[in-house]
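Novice: Structure, please.
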Amino acid sequence: MLVVPAALAQRTGTEQLLRPQVPGYVKAFENTEADGARLWEYVPTGQTVQQWTEMLTVTASRPGLQATPHEFLGFIERGWKGACPGGESRWIREGEENGYPFALLMLTCPNNPASGKPEYTWFKGIQGADRFYVVQKAYRFAPEREQVVSWVQYLSKVQLCDTQSAAHPCPQMSPAKP
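Specialist: Prediction:
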């Protein structure tokens, strides 16, 4: 079970993507593209973005990208199945949280051609006012049931809020810096 000592916030304008902090994970990479898209990658201590068995990735699309969660994650799903022979997908949940549409998708690859290893990944996509946000958890091995349950619970705690909108209120807290 994940212990959640503090929350982290990835900020883009007045929107904040809030997610529980993950003990034992370190930020291994951060990038902002010229078009404004942002990426953060976290791995367990001692691993790197080149050599990892588990990874947590957070992305915020370029400003102005408008897509529903099913459209955006569906694009990822099609690419995954095209790149991974025998790849499978399962839509876990779709709906609305804090006034924002979201979807949760699981993708599996029995043998990722890029790594030569299996890959199991869960994606939570949230449609913001001006960006699309994705938090994904990936394993390069078949995770145990308790790992799957913990990470699906983690993803259920990820939420988007807006500091300037009553329709998408942020909780009363002071998020820790990533």
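Novice: going forward, measure contacts between C-alpha atoms and count neighbours the same way
Specialist: OK.
Novice: got the buried residues for the one helix or strand E119 maps to?
Specialist: Element membership of E119, judged by DSSP states H and E, is strand 117-127. Using 16 or more other CA atoms under 10 Å as the test for burial, strand 117-127 gives P118, E119, Y120, T121, W122, F123, K124, G125, I126, Q127.
Novice: do stretch 104-115 as well
Specialist: For stretch 104-115, by 16+ other CA under 10 Å, it's L104, L105, M106, L107, T108, C109, P110, N111, N112.
Novice: The second one reaches W80, doesn't it?
Specialist: No. With contact defined as CA atoms under 8 Å, L105 and W80 do not form a contacting pair (11.9 Å).
Novice: I have a second one here; can you model it like the first so I can compare?
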Amino acid sequence: MSKILTAAMAALLLGFAPQAHADLKDENLLMPMPTGFSEAYTAQDGGMHMSEFVPDGENVDDWSQMITRQVFQGLRKTDPDMLPKAMQGKWAQACPKGEGQKLTSAQENGYPVSIWMFTCPMNPAANRPETMWLKVISGADAHYLVQYAHRRPVTDKMVVSTMVFLKQVSVCDTRISAQACPAGM
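Specialist: Down below sits the predicted model:
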């Protein structure tokens, strides 16, 4: 596992610019979408908005990779480790020998950020290994979670591409110059 964590940490140190978005107002979650992914599910429950994206031709019941975006409106300036810590026990219950661990915490564009990795050697529901990385950003208007999950054995290439993707996930605010959205948005 240390080789995987080393690759993840190296990828986190790389700098990548967020993708351009038009018509931004107030606080915004910026999340690029890898080529070949489509939205497969969306839901709203009160102030929680969730979207799941899978590779073209796959669905939310049978997928090889899944990106999940969750925005908890009104959950302001909370500990970015709060939800991942709550997930740890549930993950271990759902997957024998499964575990969740914090990889790092930082400030990005003035927002507290935490990145976690959850592993499951053999997901009983899918009968495949599953690894999920989670980036949590604590905003002034909302709490933001982006997950990138894979259902196959972990490789260095997977770790690097996932960390590159998560590095591009960010929050910005058109109202605050210190947390401004990238130019041209």
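Novice: Can you pull the TM-score for these?
Specialist: Here the TM-score for the pair of chains, by TM-score structural alignment, normalised by the length of structure 1, is 0.85; 168 aligned residues with a CA RMSD of 2.2 Å.
Novice: which residues in structure 1 form helices?
Specialist: 69-83, 145-157 (DSSP state H).
Novice: just to revisit the earlier point, put together TSV for the buried residues of strand 117-127 of structure 1, with distance to Q66 of structure 1 on each row.
Specialist: Listed next are the buried residues of strand 117-127 of structure 1 as TSV, based on distance: CA to CA, whole Å:
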residue	distance to Q66 of structure 1
P118	32
E119	28
Y120	27
T121	23
W122	21
F123	18
K124	16
G125	12
I126	11
Q127	8
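Novice: What is the aligned counterpart of L160 of structure 1 in structure 2?
Specialist: Under the alignment by TM-score structural alignment, L160 of structure 1 pairs with V171 in structure 2.
Novice: Can you tell me the closest non-neighbouring residue to that match?
Specialist: Spatial nearest neighbour of V171 of structure 2, excluding adjacent residues (CA to CA, 6 or more residues apart in numbering): L29 at 4.5 Å.
Novice: list the contacts for the counterpart of that neighbour in structure 1?
Specialist: Using TM-score structural alignment, the equivalent of L29 of structure 2 in structure 1 is L17. Each residue near L17 of structure 1 by CA atoms under 8 Å, 6 or more residues apart in numbering is listed here: A9, Q10, R11, Y133, V158, Q159, L160, C161.
Novice: Count the residues that sit near the aligned residue in structure 1 for K97 of structure 2.
Specialist: Taking TM-score structural alignment, K97 of structure 2 has G86 as its aligned residue in structure 1. By other CA atoms under 10 Å, 13 other residues sit near G86 of structure 1.
Novice: For G86 of structure 1, give its distance to T45 of structure 1.
Specialist: Separation of G86 of structure 1 from T45 of structure 1 (CA to CA, to the nearest Å): 31 Å.
Novice: which residues are contacting stretch 53-63 of structure 1?
Specialist: For stretch 53-63 of structure 1, contacts defined as CA under 8 Å, 6+ apart pick out 12, 35-44, 47, 49, 130-141.
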